[in-house]
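# fold the following.
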Amino acid sequence: MPLLASLAIGVLIWFVPAPAGVPRNAWQLLAIFLSAIISIITQPLPLGAMAPLGLGAAVLTKTLTFAAVFGDPIPWLIELAFFFARGFIKTGLGSHVAYAFITTFGSSLGLGYSLVFAEALLAPAIPSVSARAGGIFLPLVKSLCEECGSRTGDDTERKLRAWLMLTCFQTSVVS
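Below is the predicted model:
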């Protein structure tokens, strides 16, 4: 039902005449975009399915060209970072890297400094803050905190988790 509702809204906007001064392609893109956003919010399918469907609709209706939709490397860089993050979590590599960090840097201050240094090293190679912070450092910090016994929901989150999350947030804002 949510999928039909979002499609109905998109089709309705598609066939409403565009306001004066708004190109027809822009109006059609608005219809596709709103339909996709409503679908993402109501979740008839997961985000990973709805976003490509919206992009595909823009290409199939000739509202945008294939190159305009899929040609920019930045969204692909962000997507790749999130794929790496998922693999990082699923394979347990995050825990192994966390143990290496804990062994090497030991204290909470050392862990914080090491994350700042790693962020500074990766910033030129991965220019997207979203990709770096959400795709690489968040899974690493979550693994670090869990391995150090600081978990959300059991009153230990203030032990180390708050410090490392705040450090990573402030570092990603600056880098």
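
# going forward, measure contacts and count neighbours with C-alpha atoms only.
OK.

# residue boundaries of the strands in this protein?
With DSSP state E, there are no strands along the chain.

# here is the second sequence; please produce its structure so I can put it next to the first one:
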Amino acid sequence: MKKLLLMLFLMSALLIAMGSSAVAFKNNMSLDEIQKMAEQGDPSAQVRLGVAYSTGTGVDADLTKALEWYQKAADQGSPQGQWNLAWLYVKGKGVEESYDKALELFQKAADQGLAAAQYDLGMMHFYGMGVARSRSNALKWFHKSADQGYQQAIGFLREQGEYTEPSAEKSEASEKAE
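Below is the predicted model:
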């Protein structure tokens, strides 16, 4: 059962990462424009270029280059760069598999509020990947992710019998804050 859940976890993350490949050419930006922005230090462009190399979108797939661009974005504090880089460590793609390094990167991205990273950090705590198993720590991160509307976290919490719909008062307070 643990292996099945872990496989579902990994497959869902892969689908999310693949789905984000379309981001590389959003807003009618050419690969050359993204490359130029990435070279000038734009972390968003660095992530987009990393995704392009990771998925082979518009370029030949090259995990070494993907790793390089994700690392540059992560070094600048980009939560998306940290999250994508963490997944290379989880899967051992272009780097030696390291749950410890993935955990560190997921933590940095989660602390900045990236819902996907909060969910993935919850999974690592739930299954004891790079950290001692802790249902309470896992639930804390799942709730943070679900509070942002992240559907995978909401679904997981429902499966665990831990999800409660946001109250009307909380929803109104969120709307007023925006």
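
# could I get the TM-score for this pair?
The TM-score (TM-score structural alignment, normalised by the length of the first structure) is 0.29; 103 aligned residues with a CA RMSD of 6.1 Å.

# surely residue 139 of the second structure is in contact with residue 121?
No: with contacts counted by CA atoms under 8 Å, residue 139 of the second structure stays clear of residue 121, the gap being 10.0 Å.

# more crowded one of those two?
More crowded of residue 139 of the second structure and residue 121, by other CA atoms under 10 Å: residue 121, with 28 against 22.

# any idea which element the more buried one lies in?
If you go by DSSP states H and E, residue 121 of the second structure is part of helix 115-127.

# what does residue 87 of the second structure give?
Going by DSSP H and E, residue 87 of the second structure is in helix 79-91.

# now that helix against helix 115-127, angle please.
Angle, helix 79-91 of the second structure to helix 115-127, by axes from the mean of the first three to the mean of the last three CA atoms, to 10 degrees: 30 degrees.

# for whatever helix or strand comes next after helix 79-91 of the second structure, buried residues please.
The helix or strand immediately downstream of helix 79-91 of the second structure is helix 99-111, counting by DSSP H and E. Buried residues in helix 99-111 of the second structure, counted by 16 or more other CA atoms under 10 Å: 99, 100, 101, 102, 103, 104, 105, 106, 107, 108, 109, 110.

# which one of these is nearest to residue 71 of the second structure?
Closest to residue 71 of the second structure out of the buried residues of helix 99-111 of the second structure is residue 105 (10.4 Å), distances taken as CA to CA.

# surely the closest one and residue 81 touch.
No: the pair residue 105 of the second structure and residue 81 does not pass the contact test of CA under 8 Å, sitting 9.1 Å apart.

# residue 75 of the second structure: neighbour count?
By other CA under 10 Å, the residues close to residue 75 of the second structure number 13.

# same for the helix holding residue 87 of the second structure, what does it pack against?
Judged by 3 or more CA pairs under 8 Å, 6 or more residues apart in numbering; DSSP states H and E, the packing partners of helix 79-91 of the second structure are helix 43-55, helix 63-75, helix 99-111.

# compare the ones you listed and report which one is nearest to residue 34 of the second structure.
With CA to CA as the measure, helix 43-55 is the member of these nearest residue 34 of the second structure (5.5 Å).

# now the helices and strands packed on helix 79-91 of the second structure as JSON lines including distance to residue 153 of the second structure?
JSON lines is the format used below for those (distance: least, CA to CA, whole Å):
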{"stretch": "helix 43-55", "distance to residue 153 of the second structure": "23"}
{"stretch": "helix 63-75", "distance to residue 153 of the second structure": "24"}
{"stretch": "helix 99-111", "distance to residue 153 of the second structure": "13"}
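
# understood, closing this out.
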